[in-house]
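K.L.:
Show me how the following folds:
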Amino acid sequence: MQVLLVDDDGALTRFLERGLAEEGYTVTSAADGEAALELLEAMLPDLVVLDLNLPRRDGTEVLAALRARHAEVPVLVLTGRSEVASRVRCLDLGADDCLLKPFSLAELKARCRALLRRRGGTAHLVLRHEDLEVNRVEHTVQRGGREVALTRTEYALLECLMLHRGRPVSRARLLEEVWHESAENGTNIVDVYVNYLRRKLGDEGPAPLIQTVRGLGYAVGMPVARRETFWTHA
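P.N.:
The predicted model follows:
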């Protein structure tokens, strides 16, 4: 789940990045309004957490521009402006929720979950393949109706594979998206964690859910005929 966090307070940004990452979100940050709008076009996040007091372009300007381009992206506004008129204006401009500073991290997380449940439909938020279900709001995994306990990294790896289901995902891309590392480091951590996932999912039979695509990486839900085509050209 991609979150765009927009705030020019470095200490608060780092605190929120850690807190949201603990929930399994992938967080990208911007410290001013112009950078926020550029990132919005580049990544099209699942959720925007937006402060109002920003350099270069004010948060209300960012909100108005965001809504004009992307009506479907949920926006949680953070504000230290206690006057009711300021919050009403944000809601009128298209904010889905406003949270007054100071706030608790637990409340911010709960509001993020609520916004993600309300917006976008379940097809994007609950990923399914065969008897596997990944809930991207609650960060839970079930297989055959049984809940599977995963670490944060294991969950992020499975989510990435499920988001690309039907296509192979290279080790380099998995390293970048899950571990934020370069393939130049020469690590085998992807293979290690795929094995962890397979064991926890009970996925070690002759036809595993997580498939190895020779020379290309790993895949979930790739048809046999398509895998053979990849192997032919590998």
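
K.L.:
switch to C-alpha atoms for all contacts and neighbour counts from now on
P.N.:
Noted.

K.L.:
Distance check, Ser182 against Asn188.
P.N.:
The spacing between Ser182 and Asn188, counted by Cα to Cα, to the nearest Å, is 12 Å.

K.L.:
Comparing these two, which residue is more hemmed in?
P.N.:
Taking neighbours as other Cα atoms under 10 Å, Ser182 and Asn188 compare with Ser182 leading, 14 against 11.

K.L.:
Second input sequence below; structure requested for side-by-side comparison:
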Amino acid sequence: MKVLVVEDEQALQDQLKAALNKEGYAVDQAFDGADGLYYAEEYPIDLAIIDLGLPKINGLDLISKIRELGKDFPILILTARSRWQEKVEGLSRGADDYLVKPFQVEELMARANALLRRSSGFSSPVIRKGPIELNSSSKQILVDGRELDLTAYEYKVLEYLMMHPEKVISKTELTEHIYEQDHDKDSNVLEVFVRRLRKKIDPEGNLKPIETLRGRGYRINPDL
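P.N.:
The predicted structure follows:
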């Protein structure tokens, strides 16, 4: 899943990127509101974390502009301001949640995870499809009760497919959402991830958990 962090404080940017990467998120970074708007308009984003006190375009105006573009990904506000009126204004502009600085990274991760779940239509961190159980909080995958040992990118691929169970996901879309913007994106590597996932989930070849629709992309088997 792709997270955009718009924050002008370098130290906090570094901290958030490290924490989000550790949890398996791809992170795009912007240090002012103008760059944040560019990323939001030009690149696929699953969640934006936006500081209110930004240069060039402030956080409140940035949120308004993002919503005016028709972008509906969830937005989490970061603010050093404690006045309730400013929090309400942020939510009224189109944000979905907020955190007041200073905050614990663990709380931010929990809120980010919850926003991503809800935006995909899931109320629980545990997503089930047939015998496959994915816990988006613990990043644990079970198949018929046995835990799978997945690499970070194998998990990212499966999580994105599980979060969009009725949708055919093109290679381009999947690549854009699991890699950071400056990463060398190779669709052949994506095919390797999918092939390894199939073997790990379904070693006997009975489930057919991930379908390939020629010329269109991948999806979780709707018959699971």
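
K.L.:
TM-score for this pair?
P.N.:
Superposed pair, TM-score by TM-score structural alignment, normalised by the length of structure 2: 0.71. Supporting alignment: 215 aligned residues with a Cα RMSD of 3.9 Å.

K.L.:
which stretches of structure 2 form strands?
P.N.:
2-6, 26-30, 47-51, 75-79, 97-100, 126-129, 132-135, 140-143, 146-147, 210-213, 217-220 (DSSP state E).

K.L.:
Make CSV out of these and add distance to Glu89 of structure 2.
P.N.:
Formatted as CSV, the strands of structure 2 follow (distance: least, Cα to Cα, whole Å):
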stretch, distance to Glu89 of structure 2
strand 2-6, 18
strand 26-30, 22
strand 47-51, 14
strand 75-79, 11
strand 97-100, 11
strand 126-129, 32
strand 132-135, 33
strand 140-143, 37
strand 146-147, 44
strand 210-213, 43
strand 217-220, 39
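
K.L.:
now the helices for structure 1?
P.N.:
In chain order, structure 1 shows helices spanning 10-22, 33-43, 59-69, 84-93, 105-118, 122-125, 152-163, 171-174, 189-200, 224-233, with DSSP state H as the criterion.

K.L.:
Please tabulate those helices in a markdown table and include mean neighbour count and distance to Leu78 of structure 1 as additional columns.
P.N.:
Shown next, in a markdown table, are the helices of structure 1 (neighbours: other Cα atoms under 10 Å; distance: least, Cα to Cα, whole Å):
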| stretch | mean neighbour count | distance to Leu78 of structure 1 |
| --- | --- | --- |
| helix 10-22 | 14 | 11 |
| helix 33-43 | 16 | 14 |
| helix 59-69 | 18 | 9 |
| helix 84-93 | 14 | 10 |
| helix 105-118 | 15 | 9 |
| helix 122-125 | 14 | 24 |
| helix 152-163 | 18 | 26 |
| helix 171-174 | 18 | 32 |
| helix 189-200 | 15 | 36 |
| helix 224-233 | 12 | 47 |
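
K.L.:
Relative to Pro206 of structure 1, which of these is closest?
P.N.:
Nearest to Pro206 of structure 1, of all the helices of structure 1, is helix 189-200, at 12.0 Å by Cα to Cα.

K.L.:
got the angle for that closest one vs helix 152-163?
P.N.:
Between the axis of helix 189-200 of structure 1 and that of helix 152-163 there is an angle of 90 degrees, by axes from the mean of the first three to the mean of the last three Cα atoms, to 10 degrees.

K.L.:
Which strands and helices lie in contact with helix 189-200 of structure 1?
P.N.:
Contact here means 3 or more Cα pairs under 8 Å, 6 or more residues apart in numbering; DSSP states H and E; on that basis helix 189-200 of structure 1 packs against helix 152-163.

K.L.:
what helices or strands is the helix it packs on leaning on?
P.N.:
In this structure, helix 152-163 of structure 1 packs against strand 126-129, helix 189-200, strand 217-220, with contacts taken as 3+ Cα pairs under 8 Å, 6+ apart.

K.L.:
In a markdown table, list these along with distance to Glu22 of structure 1.
P.N.:
Converted to a markdown table, those look like this (distance: least, Cα to Cα, whole Å):
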| stretch | distance to Glu22 of structure 1 |
| --- | --- |
| strand 126-129 | 19 |
| helix 189-200 | 18 |
| strand 217-220 | 25 |
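
K.L.:
Of those, which is nearest Ala106 of structure 1?
P.N.:
Taking Cα to Cα, strand 126-129 is the member of those nearest to Ala106 of structure 1, at 22.5 Å.

K.L.:
how much does the closest one stray from structure 2?
P.N.:
In the superposition against structure 2, strand 126-129 of structure 1 averages 7.3 Å from its aligned positions (mean Cα distance after the TM-score superposition for structure 1).

K.L.:
so how far is that strand from its chain's centroid?
P.N.:
Strand 126-129 of structure 1 sits 15 Å away from the centroid of its parent chain (Cα atoms, centre = their mean, to the nearest Å).

K.L.:
What residues of that strand count as buried?
P.N.:
When neighbours are counted by 16 or more other Cα atoms under 10 Å, the buried residues of strand 126-129 of structure 1 are found to be 126-128.

K.L.:
Quick one: closest of the strands of structure 2 to Tyr155 of structure 2.
P.N.:
strand 140-143 (8.3 Å).

K.L.:
And the contacts of that closest one?
P.N.:
Counting by Cα atoms under 8 Å, 6 or more residues apart in numbering, the neighbours of strand 140-143 of structure 2 from elsewhere in the structure are 131-135, 147-149, 201.

K.L.:
What subset of those is buried?
P.N.:
Among the contacts of strand 140-143 of structure 2, those classed as buried by 16+ other Cα under 10 Å are 132-134, 201.
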